[in-house]
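Asks: Structure for the following, please:
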Amino acid sequence: MEVELDKPKVCGTCGARDAPLKCPCKAVFYCNAECQRASWKEHRGECTHDLERKLEKDRRRLEGNDPAIVVALFSLGHLYQAQHRLAEAEEKFLEVRRICLPVEEGWGWQNAAAVSSRLGCIYEDQDKLDDALDMQKQALRLYRRVTGDDDDVDVAMTLNSLGSVLARMGQLDRAMAKHKKAHEILSRLYGDDHPSATVVLTNMANTLTLQGREEEATAVREKALGTYRCSLGSESDQVVGTLVSLGNSYAVQGKFEEAHGKFEEALATVRRIHPERNPLEATILMSMGQAQVDQGKLDDAVAMYNKAYRIYRKTIGVETLQGACTLHSTGVVFQRQGKMEAAMEKFNEALAIQRRVGGGEHHDVATSLLNIAVCKNMMGDPQGAVALLREAEGINRKWGSSDGNAQNVAAFLAILEGELSGSGGG
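Replies: Now for the predicted structure:
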């Protein structure tokens, strides 16, 4: 998969737009060869094209299980994962596992554990939650073999990752137990105010939200915000992310004035940290848009979503799941306003991007299919709606999804099939 099908063509050296020269690694553009040479020293360590060539040379020169090859594979996998080239990242990490698992020494199991955890994160991003859970469990077992006990940062962070997967699978009590165990370990090792412990706190808050315990989640997020400010300072992306989460918490509770204050503080901070447009700004605007929807201010919400979409387009490109989410959210507002044709246009645009970027069986595809089906039914095409709902149901069944979206698909499909059967139109 490409890094992004419509990556903004900003020169990696001088920042000029519409740079025509693309590095073979597909991750950066340049105005010309001069700009490319000027940045080569900095870019060389992140150029996957150059690193792949070096890896092939190492394969010819060294034995297949040489530690140098493992390091090269791991570095490439990390870069591909950061660029959201997940299939290529998976390939590299799986090869590291194949090399390292038979090596019953510390370095072998340590590397196998590290890539297993990363594979778990990749599978979670792809909504392959059973595979993600299995990989994180394997990583945890390997880390425990290496360390001999649980008082280890890698064990703690893997427990945290396990909790995140379990939360997405709806196993919220088990998820919270993993997060609490991880937080206890990190607090013993580094203290409550360490950034790693704070990362776990934010995941605990997310699980509390899923459990419907929003006031408790808000209190945990306030604590996380305070510890981030103490450890990292107020001008950090972590502080911005926590402010947004807090704003969302207050909005869920109907405390829109408090929510607006957090969102505005997050916007001001991200604009100071990143004078150029940044995707975080769009993320904040998306949350602000949802708060407007919750208050019934639908035109204001559309304005927020449109601005967020423009920022995503300028910073990370149109062909991203974030951009698709923005289009989808706009479609939901149009749907609520009764503008079914306009909603269908946005949903279909989002769906096309989701299929290209995430694959035809991504969870977001099922969500878009559901909303398009609602529009079709409202516009007098129940048969077309049923066809889309059956496709969505197939996606949900493949991944074992049982969340609210999957339940809505199943319920709506049952209603329409019953109506069509009764009228002889099925």
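Asks: drop to CA atoms for contacts and neighbour counts, all remaining ones
Replies: Noted.
Asks: neighbours around residue 68, how many?
Replies: 15 (other Cα atoms under 10 Å).
Asks: Contact partners for it?
Replies: residue 58 (Cα atoms under 8 Å, 6 or more residues apart in numbering).
Asks: Correct me if wrong, but it is in a helix.
Replies: Yes: secondary structure of residue 68 (DSSP: H, G, I helix; E, B strand; the rest coil): part of a helix.
Asks: which residue ranges form the helices in the stretch 151-300 of the chain?
Replies: Assigned by DSSP state H, counting those that start in this stretch, the stretch 151-300 of the chain shows helices spanning 153-168, 172-190, 195-210, 214-232, 237-252, 256-273, 279-294, 298-315.
Asks: Let's have those helices in CSV, adding distance to residue 340 and mean neighbour count.
Replies: CSV is the format used below for the helices of the stretch 151-300 of the chain (distance: least, Cα to Cα, whole Å; neighbours: other Cα atoms under 10 Å):
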stretch, distance to residue 340, mean neighbour count
helix 153-168, 31, 24
helix 172-190, 36, 20
helix 195-210, 31, 23
helix 214-232, 33, 19
helix 237-252, 27, 23
helix 256-273, 28, 18
helix 279-294, 17, 23
helix 298-315, 15, 21
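Asks: ok, residue 134 - contacts?
Replies: Listed by Cα under 8 Å, 6+ apart, the contact partners of residue 134 are residue 120.
Asks: tell me the SS of it?
Replies: Classified using three-state DSSP, residue 134 is helix.
Asks: Between the two ends of stretch 370-389, how far is it?
Replies: Chord length of stretch 370-389, first to last residue, is 6 Å (Cα to Cα, to the nearest Å).
Asks: So for it, what gets flagged as buried?
Replies: Within stretch 370-389, the residues scored as buried using 16 or more other Cα atoms under 10 Å are 370-377, 382-383, 385-386, 388-389.
Asks: To check against the first, give me the structure of this:
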Amino acid sequence: RESATARATADYLVDTFRLSEPSTQNPRTITALSILDRSAERARTELADQPVVLARLISTLGMAYNNLGLANEARQAIEGSAPAIARAGADGADAQLTLAGTYLMLGQLDRAMTTVAKAQATLGPDPANRPDVRVRAAVTEGMIHAAAGETTKGIAAFDRALAVYRTSPAINPARLATVLQARGNLLSDDGQFAAAETSLGEALKLNRSTLGDHHMETGQTWFALAQNAFLAGDLPLAETRIANALKIEREVLDPDNPIIADALSMQGQIYQAQKRLVEAERSLEQAVAIYKKAFAGPHYLIGIAEVYLALVESERGRTEMALRILDDAKHNYDVSYGRIHPNHGDLLVNRATILARAGRRNEARADCAEGLKILAQTMGPQASYTRSMTAVCAQI
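Replies: Predicted structure coming up:
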């Protein structure tokens, strides 16, 4: 069956690259997007009776869309093939996981987790059945938990994936690096900076040795290391690392790719902490512009960048402007998360610091109390971030 599937896939790909109208189409003007769009449409119409082939192809196309920063197109392509993917049974799990990752990119966390659960149910209870796909499911689950601020659950999911990879006779270094990086990010969020540095350092070593110094994944690992240094308070190291990430990402991605926006947002946060307000504003505004173009609607990543833009305006003495920016950040959180998230608590604590700077201490203390309450409810009162924000509020 695998051989027949491979032949059908190869035939499909060959036909896709043929010009549909050779008399009118200029091959020099055909874009990657036009090829992806054509491929998705052909897959839905021509492979409906071959669900296994369709599921494999549509998953690959979805990942290609996502790599180009086209999450909405990926969602439409995979959702449009949902009936065939369901008929593919366990062979459709990969496509479901690509869809889950797409929902995660779009900030639709509940839909992402529901889709992961469907994929895991499709695989069944036997751990020997498609272990590679099970690992991908665990990694995707961990990333969703991370975005939801559920640190302990996220680390547990990544540890499940690592346990499989560490014992695999044919370990894939790039996939191992992905899990190590995701795990390192969560350890960093939990305030375990040294453990995070170890995990992320191993990921960087693997990516540089297997993919090279100019690969996007290597750039993403530099980003994660920059974030860890930033959270640990080492701003010079964070600045150097985010510059490494941006250099690589700008070499391999279009300038309006949201992955670049992530790095710009991080760079802006670093500059804001260094009191380099003009540079911070520039990086953060560039990030917001890219996000707004990519997502065409509210998104939590817009909100995160806006929180730091508000802090920049506050330090310039523009309190009302800062508060208006925070209102928009909250709107992005409300719509994107659809529920109370730790970032709501973080926003309130930052709002409190802005109000306190303007001498409005009673309002500031009320916001601090509400923000800490949200952090305790969503992350736990003993979580590293809850404790650090408690220390901030104690100074107000």
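Asks: what TM-score comes out when they're superposed?
Replies: Their TM-score after superposition, calculated using TM-score structural alignment, normalised by the length of the second structure, is reported as 0.66; 353 aligned residues with a Cα RMSD of 5.0 Å.
Asks: Could you save the buried residues of stretch 370-389 of the first structure as a markdown table and add columns showing secondary structure?
Replies: Shown next, in a markdown table, are these (three-state DSSP):
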| residue | secondary structure |
| --- | --- |
| 370 | helix |
| 371 | helix |
| 372 | helix |
| 373 | helix |
| 374 | helix |
| 375 | helix |
| 376 | helix |
| 377 | helix |
| 382 | helix |
| 383 | helix |
| 385 | helix |
| 386 | helix |
| 388 | helix |
| 389 | helix |
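Asks: out of the helices of the stretch 151-300 of the first structure, nearest to residue 38 of the first structure?
Replies: Residue 38 of the first structure lies closest to helix 298-315 among these, at 22.6 Å (Cα to Cα).
Asks: tell me what that closest one is packed against?
Replies: helix 279-294, helix 321-336 (3 or more Cα pairs under 8 Å, 6 or more residues apart in numbering; DSSP states H and E).
Asks: what does the host helix or strand of residue 292 of the second structure contact?
Replies: In this assignment (DSSP states H and E), residue 292 of the second structure forms part of helix 277-295. The contact list for helix 277-295 of the second structure, computed with Cα under 8 Å, 6+ apart, reads 69-72, 106, 256-258, 260-262, 264-265, 267-272, 298-299, 301-302, 305-306, 308-309, 312.
Asks: I'd like the helices and strands packed on helix 298-315 of the first structure written out as TSV, with distance to residue 36 of the first structure added.
Replies: Formatted as TSV, those follow (distance: least, Cα to Cα, whole Å):
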stretch	distance to residue 36 of the first structure
helix 279-294	25
helix 321-336	29
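Asks: which residues are contacting stretch 337-356 of the first structure?
Replies: Stretch 337-356 of the first structure is contacted by residues 298, 319-321, 323-325, 327-328, 330-335, 360-362, 364-365, 368-369, 371-372, 375, 378-379 when judged by Cα under 8 Å, 6+ apart.
Asks: helices or strands next to the strand or helix carrying residue 78 of the second structure in the packing?
Replies: For residue 78 of the second structure, the element it lies in under DSSP H and E is helix 71-79. The criterion is 3+ Cα pairs under 8 Å, 6+ apart, and the helices and strands that helix 71-79 of the second structure contacts are helix 51-67, helix 93-105.
Asks: Would you mind finding the most buried of those?
Replies: Using mean count of other Cα atoms under 10 Å, the stretch among these with the greatest mean number of neighbours is helix 93-105 (a mean of 26).
Asks: quick check: angle from that helix to helix 131-147?
Replies: 10 degrees (axes from the mean of the first three to the mean of the last three Cα atoms, to 10 degrees).
Asks: Counting neighbours, which bits of stretch 82-95 of the first structure end up buried?
Replies: Within stretch 82-95 of the first structure, the residues that count as buried by 16+ other Cα under 10 Å are 84, 85, 86, 88, 89, 90, 92, 93, 94, 95.
Asks: Show me the two of those residues that sit farthest apart.
Replies: The most widely separated members of those are 84 and 95, with 18.4 Å between them, by Cα to Cα.
Asks: check contacts around the residue sitting nearest the centre point of the second structure.
Replies: Among the residues of the second structure, residue 105 comes closest to the average C-alpha position under Cα atoms, centre = their mean, at 5.5 Å. Residue 105 of the second structure makes contact with residue 71 under the criterion Cα under 8 Å, 6+ apart.
Asks: rewinding a little: from the buried residues of stretch 370-389 of the first structure, pick the one nearest residue 243 of the first structure.
Replies: Here the nearest of those to residue 243 of the first structure, counting by Cα to Cα, is residue 371; it sits at 30.1 Å.
Asks: quick one: contacts for the closest one?
Replies: Residues near residue 371 of the first structure by Cα under 8 Å, 6+ apart: 332, 347.
Asks: ok, for the aligned partner of residue 168 of the second structure in the first structure, nearest residue in space, not its chain neighbours?
Replies: Residue pairing (TM-score structural alignment): residue 168 of the second structure is matched to residue 189 of the first structure. In space, not counting the residues next to it along the chain, residue 189 of the first structure is nearest to residue 151; the distance is 7.2 Å by Cα to Cα, 6 or more residues apart in numbering.
Asks: Count the residues that sit near that neighbour.
Replies: Neighbourhood size, residue 151 of the first structure [other Cα under 10 Å]: 16.
Asks: And it, how close does it get to residue 144 of the first structure?
Replies: From residue 151 of the first structure to residue 144 of the first structure the distance is 9 Å (Cα to Cα).
Asks: and what of residue 159 of the first structure?
Replies: 11 Å.
Asks: Same list (the buried residues of stretch 82-95 of the first structure) but as JSON lines, adding distance to residue 345 of the first structure.
Replies: Formatted as JSON lines, these follow (distance: Cα to Cα, whole Å):
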{"residue": "84", "distance to residue 345 of the first structure": "27"}
{"residue": "85", "distance to residue 345 of the first structure": "28"}
{"residue": "86", "distance to residue 345 of the first structure": "29"}
{"residue": "88", "distance to residue 345 of the first structure": "33"}
{"residue": "89", "distance to residue 345 of the first structure": "34"}
{"residue": "90", "distance to residue 345 of the first structure": "34"}
{"residue": "92", "distance to residue 345 of the first structure": "39"}
{"residue": "93", "distance to residue 345 of the first structure": "39"}
{"residue": "94", "distance to residue 345 of the first structure": "40"}
{"residue": "95", "distance to residue 345 of the first structure": "42"}
